[in-house]
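> Coordinates for the following, if possible.
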Amino acid sequence: MPAETPAPASLDLTADPVAITRAICDIPSESGEERVLADLIEQALAGASHLEVVRDGDAIVARTNLGRARRVVIAGHIDTVPINGNVPTRFETDPDGTEYLWGRGTVDMKAGVAVQLKLALELAEPIVDLTWMWYDHEEVSAALNGLGRLAANRPDLFEGDFAILGEPSNGQVEGGCNGTLRAEVRATGLRAHSARSWVGENAIHKLSPALAKLAAYEAETVEVDGLAYREGLNAVIVRGGIAGNVIPDEAVLEVNYRFAPSKSAAEAAEFVTSFFDGYEVTVVDSADGARPGLDDPLAQEFVRAVGAEPRPKYGWTDVARFSALGVPAVNFGPGDPLKAHADDERVAVHQIVDGERALRAWLTGAA
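Okay, the predicted model is just below:
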């Protein structure tokens, strides 16, 4: 496996957005290990006279206070899922001539963060006031999410008329997001020696009806505010058994439900509990989705300015946090979402360049 590139002494945010993407991707920042990158971001923006810089843990906020009539919040997370031999980054070119930047974080979502960092430093006179947010712990439990912590500690920083999250969207605008829920479906039995299995009750076998029902289930596609959100209910983990010669007395099936933003997390929990009627069901993690918010005038203006076609966001993203605060929010960033978390994660170079150009044009009134 290639050696990791040592962290640089500083970040050059005057470089082109592709170079910035490569620089921050080559700084490992798996969830819980964001401190080095957060320090460099804070240092790189500290000298910008048009920005007020605030730090909360490993979340960095930079905002203008120009007295504009409207404020836009633009956010991105700086952590990644674990590295698996895909750092340092490198360039690849497909047979069709498309150039890619390959490596962990290029899609999810350091290319989007790089675009934001460059614009934050350079746009001293945007047509709206701007609040930039770069935060930690997005790729782990919702309870650890840096944006959630920031909202609890500094809710005033979330005041705005519209929000953009730089999640990968292939350079298109993805409105809202599905909600997500994880639940444990538990079966109990009676432990016994496997040589005399008839005197026990096999808890793993008792999960068979639940698994058969899941396999036969056809998830819905739900239209919300003109966008079609595809749902999903799937087994993701099965646990049970203590030894090769013991009939298990407990087995747990963990399921993940991705539900349309027309449902609340409470309604999703009711559905999953009913679906697995007869089993003990425990919801272990859940988060509401977000409606598209594309009926907001600022959202419509943004979509027109970047020339994008609105689409639904199937995965959960932190747009839901803004939506819960009454701030309409969309996802907009370079990178194919299907490559997020993949070992061959890579972003088309032109998407980084195009995304920076489009966002700059909108924020300066040149679009």
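> When you work out contacts or count neighbours from here on, use the C-alpha atoms and nothing else.
OK.
> who does the longest helix along the chain touch, helix- and strand-wise?
Secondary structure of the chain per DSSP state H: the longest helix is helix 349-364. Under the contact criterion of 3 or more C-alpha pairs under 8 Å, 6 or more residues apart in numbering; DSSP states H and E, helix 349-364 touches helix 17-25, strand 99-102, helix 111-122, helix 297-306.
> Redo those as CSV? Include distance to A44 and mean neighbour count.
Shown next, in CSV, are the helices and strands packed on helix 349-364 (distance: least, C-alpha to C-alpha, whole Å; neighbours: other C-alpha atoms under 10 Å):
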stretch, distance to A44, mean neighbour count
helix 17-25, 12, 23
strand 99-102, 23, 21
helix 111-122, 8, 25
helix 297-306, 28, 17
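> Next, format those as JSON lines and append distance to A187.
Formatted as JSON lines, the helices and strands packed on helix 349-364 follow (distance: least, C-alpha to C-alpha, whole Å):
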{"stretch": "helix 17-25", "distance to A187": "43"}
{"stretch": "strand 99-102", "distance to A187": "44"}
{"stretch": "helix 111-122", "distance to A187": "44"}
{"stretch": "helix 297-306", "distance to A187": "47"}
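> can you tell which of these is closest to A266?
Within those, the stretch nearest A266 is helix 297-306; the backing value is 28.1 Å (C-alpha to C-alpha).
> which other residues reach the closest one?
Contact partners of helix 297-306, identified using C-alpha atoms under 8 Å, 6 or more residues apart in numbering, comprise 161-162, 173, 293-294, 309-310, 328-330, 358-359, 361-362, 367.
> 10 Å instead?
70, 72, 161-164, 171-175, 292-294, 307-310, 328-330, 332, 354-355, 357-363, 365-367 (C-alpha atoms under 10 Å, 6 or more residues apart in numbering).
> Next secondary structure element downstream of that helix?
Sequence order places strand 311-312 as the next helix or strand after helix 297-306, per DSSP states H and E.
> where do the helices sit along this structure?
17-25, 35-45, 111-122, 146-153, 203-206, 208-216, 265-275, 297-306, 319-324, 349-364.
> Selecting buried members of the contacts of helix 297-306 in ChimeraX, what would you type?
Selecting only the buried entries of the contacts of helix 297-306 in ChimeraX, with 16 or more other C-alpha atoms under 10 Å as the criterion:
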select :72,161,162,163,164,171,172,173,174,175,292,293,294,310,328,329,330,332,354,355,357,358,359,360,362,363,367
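> Stretch 7-23: end-to-end distance?
Start-to-end span of stretch 7-23 (C-alpha to C-alpha, to the nearest Å) is 9 Å.
> compare with the first, here's sequence two:
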Amino acid sequence: MPAETPTSLDLSADSVALTRAICDVPSVSGDETTLADLVESALGGASHLEIIRDGDTVVARTNLGRDRRVVIAGHLDTVPINANLPTRFETVDGVDYLWGRGTVDMKAGVAVQLKLAAELTEPIVDLTWMWYDHEEVAAGLNGLGRLAGNRPDLFEGDFAILGEPSNGQVEGGCNGTLRAEVRAAGLRAHSARSWVGENAIHKLAPALTRLVEYEAETVDVDGLAYREGLNAVVVRGGVAGNVIPDEAVLDVNYRFAPSRSLAEASEFVREFFDGFEVTVVDGAEGARPGLDAPLAQQFVRAVGAEARPKYGWTDVARFSALGVPAVNFGPGDPLKAHADDERVALDQIRSTEHALRAWLTGAAH
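Take a look at the predicted model:
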């Protein structure tokens, strides 16, 4: 039975209860308005925060005159729901979890951020909090990208943290990503007289063979090992059950180390599928770890985390492109992101909140 959508968010609740309330507000990409409205309303009474709204992106920032500013961001949207809402509590192998869509990617991180934004009236640095829309879809729709175009001044900072799931560890930088269409052309014919046509689907076979035989690299970037991946994700083709197809398209996703630019990655894919028509339809630069920045090193020490690479693409890349060092730090196992059994350990929600609170108040050194 669907959970009743809350009419308000209680930011005084503990971070686990707040995570559950946020997750039970469906916000699949393109449908974030209700949750964005709740976030804006919940923060509206905080006198220490300036609130800015851009579409379904909400920004809250302090203006305390501190000599350093940290930007902390999280996305409000999720991938589509698949019978995994409303949320529920469950225990697996002695570990208590909150189960349901968005618990890992990344509403637990959003809940922690919201609670801290409301409660930290005197942080040791000025803070800019961002909760944005359309992260889980094409890069051109990303609310953070839109905000950067509309209000680049909001991105000014000395360090940035993305609350993406990282098992409570610090994940530096991120891989880049691109999607490409590999197209084969044929000639239509009746399938009873197939010899007079050319089967476009069959012509994709060499491209698929190359992918099967490809061994992805692991690339060292500033001391972190980034695993790459080149994979077929969709195959499209066919006209009818009795027609030889005249076109077939293979959708490929390439996750590349941040030592390679998007242009270089695009050229690699075109060369890899030499002999085919290749069109890059979407892409985003990766980000180098950024852990050489003094504030980043201080943060890693303060939260007692281990620095690791981020394999998936995240919006740390947007901050990196603006010259702001950024890391991923949030509750949840990335392997459970987008999974039908998506679930976050309750202890990770609490420990992430504790670590961030301690660092931002100066209690951790």
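> What would you report as the TM-score here?
For this chain pair, the superposition-based TM-score is 0.99 by TM-score structural alignment, normalised by the length of structure 2; 364 aligned residues with a C-alpha RMSD of 0.6 Å.
> one step back: so the longest helix of structure 1 matches what in structure 2?
Taken onto structure 2 by TM-score structural alignment, helix 349-364 of structure 1 occupies residues 346-361 there.
> after superposition, how close is that stretch to structure 1?
Taken over the aligned residues, the distance from stretch 346-361 of structure 2 to structure 1 averages 0.2 Å (mean C-alpha distance after the TM-score superposition for structure 1).
> got the contact list for the counterpart of V95 of structure 2 in structure 1?
Counting by TM-score structural alignment, V95 of structure 2 corresponds to T98 in structure 1. By C-alpha under 10 Å, 6+ apart, T98 of structure 1 lies in contact with 92, 348-350.
> again, 6 Å this time
Taking C-alpha atoms under 6 Å, 6 or more residues apart in numbering as the contact definition, T98 of structure 1 lies against nothing.
> Map A143 of structure 1 across to structure 2 for me.
Checking TM-score structural alignment: A143 of structure 1 goes with G140.
> what does S31 of structure 1 give?
In structure 2, S31 of structure 1 lands on S29 (TM-score structural alignment).
> From D77 of structure 2, how far out is that match?
Using C-alpha to C-alpha, S29 of structure 2 is found at 5 Å from D77 of structure 2.
> more neighbours, the two?
D77 (29 against 20; other C-alpha atoms under 10 Å).
> Return the residue of structure 1 aligned against the more buried one.
Under the alignment (TM-score structural alignment), D77 of structure 2 pairs with D79 in structure 1.
> now F256 of structure 2
In structure 1, F256 of structure 2 lands on F259 (TM-score structural alignment).
> got the contact list for the counterpart of S266 of structure 2 in structure 1?
Superposed on structure 1 with TM-score structural alignment, S266 of structure 2 falls opposite A269. Residues near A269 of structure 1 by C-alpha under 6 Å, 6+ apart: none.
> what's the distance between R68 of structure 1 and A48 of structure 1?
R68 of structure 1 is 19 Å from A48 of structure 1, by C-alpha to C-alpha.
> now A111 of structure 1
Taking C-alpha to C-alpha, one finds A111 of structure 1 at 22 Å from A48 of structure 1.
> The residue positioned nearest the centre of structure 1: what's it in contact with?
Central residue of structure 1 (C-alpha atoms, centre = their mean): T317, 4.3 Å from the mean position. Applying C-alpha under 6 Å, 6+ apart to T317 of structure 1 gives no contacts.
> What lines up with it in structure 2?
Residue correspondence, TM-score structural alignment: T317 of structure 1 in this structure matches T314 in structure 2.
> any idea how far its match lies from A364 of structure 2?
Using C-alpha to C-alpha, T314 of structure 2 is found at 27 Å from A364 of structure 2.
> same thing with A139 of structure 2?
36 Å.
> Could you do I161 of structure 2 as well?
Taken as C-alpha to C-alpha, the span from I161 of structure 2 to A364 of structure 2 is 17 Å.
> Can you report how many residues lie near E264 of structure 2?
Quick note: E264 of structure 2 (other C-alpha under 10 Å) scores 12 neighbours.
> no wait, V185 of structure 1
24.
> Run through the residues that contact it.
252-253, 280-281.
> likewise P123 of structure 2?
P123 of structure 2 is in contact with 360-361, counting by C-alpha under 6 Å, 6+ apart.
> Kindly recompute the last result at 10 Å.
62, 64, 66, 116-117, 357-362.
> Pick out the most distant pair among those.
So, the contacts of P123 of structure 2 by C-alpha to C-alpha: farthest apart are L64 and A358, at 18.6 Å.
> residues in structure 2 matched by stretch 192-201 of structure 1, start to end?
Counting by TM-score structural alignment, stretch 192-201 of structure 1 corresponds to 189-198 in structure 2.
> swap in stretch 223-242 of structure 1?
So stretch 223-242 of structure 1 sits over residues 220-239 in structure 2, by TM-score structural alignment.
> Against N242 of structure 2, how distant is R188 of structure 2?
Distance, R188 of structure 2 to N242 of structure 2, using C-alpha to C-alpha: 10 Å.
> scratch that, L43 of structure 2
L43 of structure 2 sits 60 Å away from N242 of structure 2 when distances are taken as C-alpha to C-alpha.
> And F329 of structure 2, by the same measure?
Distance from F329 of structure 2 to N242 of structure 2, by C-alpha to C-alpha: 53 Å.
> Equivalent analysis for H48 of structure 2, please.
For H48 of structure 2, the distance to N242 of structure 2 - C-alpha to C-alpha - is 68 Å.
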